[in-house]
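Participant: model the structure of this input:
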Amino acid sequence: METTLRKLIFHIFLDLVYFGDLHLCIRAPWVSEWQPFTHLQPSPTTIPHPLNEYPAKVDVQIRVTEGSQQHIFSGFGSCQRDDDDSNPYGGIVYIYNDIDVKLYTPVDSGTYSTNTDGGFAFTGGSSFNGPFEGRYLTADVRVRVWRMCDFPAADFKSANEHTVSVSGTPYIDIPHNIGYYPDYVIVQLKLQDNYISEAQGTTFKKMAHSSHNIVCGVIMAYNSTNIRLWPSRTGIGSGIYGVFCVSDGWGPEVTHTSASVYVQAWKFSPSDILFSRTDTRGSGISVSPTIPLPGPFDIDSHIFLVQSQAIDGNYANYVFKAAGSAISDGSAFFEEIGAVVYAYNENEVNLWYPGSGNYLIYIGGTWGYGAPTQQSTTASVTVKVIKATSTSPGCGNSACSSDWNNLAVSCSPIPQPNNIVNAHSLVMGNTTVYTCMSGFESNGGQNVIFYDGIEWESTDFNCTVPGPCLYIPSTIIYNFTRLQEKVIEIKKNLSVDIKNTSAYRRSLTCASDQRPSAAHVGYLGIAILSLTCGLLLCADLLNLCKAVNDL
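Facilitator: Got it, this is the predicted structure:
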């Protein structure tokens, strides 16, 4: 009961704090169970989700152990390379639709150039600066999935208004007109098979040189007015390009050369940003790769975000998202790359980025081929933790329904919760409290339930007539005289003789004090009293003697 009461008070507090706030915070996602992944296991792995709609966001968490600590790396939106290079690589590539999430992991392709050194997470090897080096051949993996109604209404959205293609323009500009830098931007790419990929902010291979090489993906960045997309484009090298693909070394080959673009951007209230820190990082700059958090922070719900902002160059002030794993090590085969890699746990965020010869931000080669290039050896790197534990849906204390194809959310009054026989119900926004009517008793079930934007929580709470062994009602009738006698009897039984109390007895006796200081104080008091009496006596004697002499 105490836990339920605390939960109720907490939810009411949140409703009071965020009621009327234009920027309701993000609600906790649906989270799958952790699954153990083993080296070179079959790919892809499919994880069903219960949303029955296209998610607004999917996050793949890859949990590994380094020393005595666990760290969370993240999935990647497209496979930017195959296994033709013999150096280590790592990561998990994901796509999703309205019923499941597909995870593509490194496998033995069986080709003449197969590379079996692929792991589920990779820090980039010795060429990357970071707190430790790691390539992880086993991991625990799960997915976090948010529906549209789990987010507040976007400050900007663009649904199927643009298309990216390997044969289209070098880049696409999408003005967001918010007037400031968004805190969070999601760019989803709807592929021809109706699966969704997500744009990235890092590049791990410059171009595909030969016909059996493949490079795929879309790079995304934004500034205070604009969101820009650079697709992998044909026209350079002789390999295969796509806006999304998986190829040899990742499972069955899948390639998409165009996609429809869906964009949402938010500016959150300051209370929704639990942590933010920015440092200038790069070649020749000494700064710790480990950022302690004032947590611990909830890794089940909160969003951990790392971004790199260009300081100069053609895309100065554009913000690029960091990667959750190093897809390559930046060796000669990959030519020029640009990336910041991050991993996190409840108490810290760790960062890795290339040393000399490569970049934190790179646009060039196949990425926006024909567009101005960017090579940043230093960048402003920001680490954020965004709160995602709201109890209210995107509509606040209203029912929420969504249409992902139009990125539309509609709000309507919350339906009434189920009635429980012999119980009162108190509805406060998205919270209902059940209490039993007079004469009925609770079974101890959950009496506080919440509306999640789709339906009310279920509960086993009920109220029944108390059993005879629990409570036996009785009626006693007294006349007035008898009632007075009972009152006098009760008062007599409750009365206490003050002379029988220990406090009264202590007031009549002196407490013994054996301390020397107490004795010294007593002696000093006796001396003072004696001296005073002696002086008075001497004065009287002098007067007496004078009177005798006068006779």
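Participant: contacts, neighbours, all on C-alpha from now
Facilitator: Will do.
Participant: how about the contacts made by I9?
Facilitator: For I9, the contact set (C-alpha atoms under 8 Å, 6 or more residues apart in numbering) is empty.
Participant: tell me the secondary structure for it?
Facilitator: Classification of I9 by DSSP: H, G, I helix; E, B strand; the rest coil places it in helix.
Participant: now do R81
Facilitator: Secondary structure of R81, per three-state DSSP, is coil.
Participant: name the nearest residue to it, ignoring sequence neighbours.
Facilitator: Nearest residue to R81, sequence neighbours excluded (C-alpha to C-alpha, 6 or more residues apart in numbering): V215, at 5.2 Å.
Participant: now the one you found, what's its secondary structure?
Facilitator: Three-state assignment for V215 (three-state DSSP): strand.
Participant: how about the helices of the stretch 451-551 of the chain, start to end?
Facilitator: Here the stretch 451-551 of the chain has its helices, by DSSP state H, counting those that start in this stretch, at 480-494, 502-507, 516-550.
Participant: those helices into JSON lines, with extra columns for distance to A343 and mean neighbour count?
Facilitator: Shown next, in JSON lines, are the helices of the stretch 451-551 of the chain (distance: least, C-alpha to C-alpha, whole Å; neighbours: other C-alpha atoms under 10 Å):
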{"stretch": "helix 480-494", "distance to A343": "68", "mean neighbour count": "11"}
{"stretch": "helix 502-507", "distance to A343": "67", "mean neighbour count": "10"}
{"stretch": "helix 516-550", "distance to A343": "67", "mean neighbour count": "11"}
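Participant: one more, for comparison:
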Amino acid sequence: MFLKEIRLILLLKVIQHIYCDYLGLPHFESEWLTIEAQSMLSDLYVEHGLASVPGLVEVLVKAVDGPNKDFIFKAIGNGERDDDLNDNYGGIIYIYNDKEVRVMAPKRANSQNMVKYGVAIYTGEYPFWLGINNQKSLQAKVKVRCWKASELLTPCFSTTGHFMAAGSNKLGETYLELSHSLDDYPALVKVRANMIDGLDPGWYTDAQGSALISFDTMRYRHLTGGLKYAYDNNTIRIWTSSWPSPSGAMFTRYDGWGNQNVLTGITTKGLVDVFAWCNLEVFVEETMHFGPAHKLEDFEIALPISVPVSQMIMTSVTVEVEDGPNKGYLFEGVGSAMSNFLDTGGQPCRYGGLIYAYNDTILRIWRPGDVTGAAVCIPDTMGFGTNSQSSQNGKLIFKVYQIYEQAKENAPMRFVCSHFKLLGSDVAYNDNPIDIQKMTSVPLCYQACSQHSACATYAFHNETCQIYNTTDASLLFTKKQSQVWGLKFRATNP
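Facilitator: Next comes the predicted model:
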């Protein structure tokens, strides 16, 4: 077994002088929705109902078949390439505004290729990608989660409205370096851009930690770019394409993504926001070294305890770079491969990203295997080559954050009865209860539940929202001002 470090932080562990915060429950969470590349299901519009731009958005991608069935992958914020190259590519991309989240899978638009290369889940192919259980699947499930900005945990650092422009001849519009003055690594960092031009003005795109594809020149069928970022204990660095306009892109989803089949319309300009959160409660943390420099490399890790991926947690995978101008910086992992085997490629890397997926008990990774690929790739065509990076080796940091507080023992209790509407069977119900009633005793709650065909009973402390399961008196989880039915514990009437 190769060198790896595992650190388990147990629930309710008390760390002296350290106060842990919680992001809080998402204010919107969708069901698992079917998405399918190369079909009319390649484009989903999911209304979040927040009446404002979410402060934080997460789109999870679950494999429904193949060797990674039920594993969770990451959606990303940029299409990176179109459908015209004779190379496989894949993944799920998303953008969002004050009304909805748009989620897209690959779909051939005008490509002359008879083969439809784009898929929903793609982990690459040997020898260009290394890892176990390589997969290429057209169909997947997606789940959208949104946090309302006004009710989200206050960031320990934030700055908004920084103008950036792909294709600009000004360094300061294609590369930003911002000091966060925290003197420590933030627990979670998100960078996004409010797009100004292109097909999606007013929509937001989230930045990624690596370029997935890079070209030696920009021309028809060879347009890429995006918004990339990294951070350390003092600074946040942000890159976008510096390839001369109109070829450089901050965001692209045209010609090969979703159902609209538009052939032009890249986004080049946006207002960039940065948010960082500190001292988040960590449920599990694992680190491991990977890359050709580590002879006993592993691509699958058994988690030390079962991680409740179906419950209210948030995961984070970052890569700490071990060399180059960004040594010590953390770059976010990615959710899919976008191969570049035919083009001579950009410098110092022609494709990149560290792909990861997880379930309750296992974390899997895939990394570039060719010398032209890199787990962290920041091409010379971004930020005029400022702090460009190509790293095959690194340290992976996997964290699972608990986003809600556990109830304390011996809290005074009241009872809440949640009524759910049947969906045509004795075991399936819709997400939201059709009624919530607070009761003073368990019998009264059961009596109210008997009016409906489904019921979930909780002991509930009205002031602190501390919740207990009345069946076995075990503690459930909660957060102040959260919605009880967001926990989705269900039971049928006898």
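Participant: can you pull the TM-score for these?
Facilitator: Here the TM-score for the pair of chains, by TM-score structural alignment, normalised by the length of the second structure, is 0.73; 400 aligned residues with a C-alpha RMSD of 3.1 Å.
Participant: before we move on, back to that, the helices of the stretch 451-551 of the first structure: which one's closest to W456 of the first structure?
Facilitator: helix 480-494 (51.4 Å; C-alpha to C-alpha).
Participant: and the residue nearest to R81 of the first structure, how far from Y94 of the first structure?
Facilitator: 16 Å (C-alpha to C-alpha, to the nearest Å).
Participant: what residue of the second structure matches up with the residue nearest to R81 of the first structure?
Facilitator: Superposed on the second structure with TM-score structural alignment, V215 of the first structure falls opposite T224.
Participant: is it true that its match touches N78?
Facilitator: No - using C-alpha atoms under 8 Å, T224 of the second structure is not in contact with N78; the gap is 9.3 Å.
Participant: now do the shared contacts for those two.
Facilitator: T252.
Participant: okay, strands next: where are they in the stretch 1-150 of the second structure?
Facilitator: Using DSSP state E, counting those that start in this stretch, the strands of the stretch 1-150 of the second structure run over 4-7, 28-29, 33-36, 43-47, 56-63, 72-74, 89-90, 93-96, 100-104, 118-119, 121-122, 129-130, 136-137, 139-147.
Participant: against which helices or strands is the fifth one packed?
Facilitator: If you count contacts as 3 or more C-alpha pairs under 8 Å, 6 or more residues apart in numbering; DSSP states H and E, strand 56-63 of the second structure packs onto strand 72-74, strand 139-147.
Participant: could you dump those into CSV and include distance to P246 of the second structure?
Facilitator: Listed next are those as CSV, based on distance: least, C-alpha to C-alpha, whole Å:
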stretch, distance to P246 of the second structure
strand 72-74, 29
strand 139-147, 32
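Participant: between those strands, which one is closest to D380 of the second structure.
Facilitator: Across these, closest to D380 of the second structure is strand 72-74 (C-alpha to C-alpha), at 25.6 Å.
Participant: post-alignment, that closest one versus the first structure, mean distance?
Facilitator: Mean deviation of strand 72-74 of the second structure relative to the first structure after superposition (mean C-alpha distance after the TM-score superposition for the first structure): 1.2 Å.
Participant: what does C25 of the first structure align to in the second structure?
Facilitator: Using TM-score structural alignment, C25 of the first structure pairs with Y22 in the second structure.
Participant: show me the contacts for that match.
Facilitator: Contacts of Y22 of the second structure by C-alpha under 8 Å, 6+ apart are L153, L280, E281, Q402, I403, Y404, E405.
Participant: what count of nearby residues applies to the counterpart of the fourth one in the first structure?
Facilitator: Per TM-score structural alignment, the equivalent position to Q402 of the second structure in the first structure is K387. Applying other C-alpha atoms under 10 Å, we find 22 other residues in the vicinity of K387 of the first structure.
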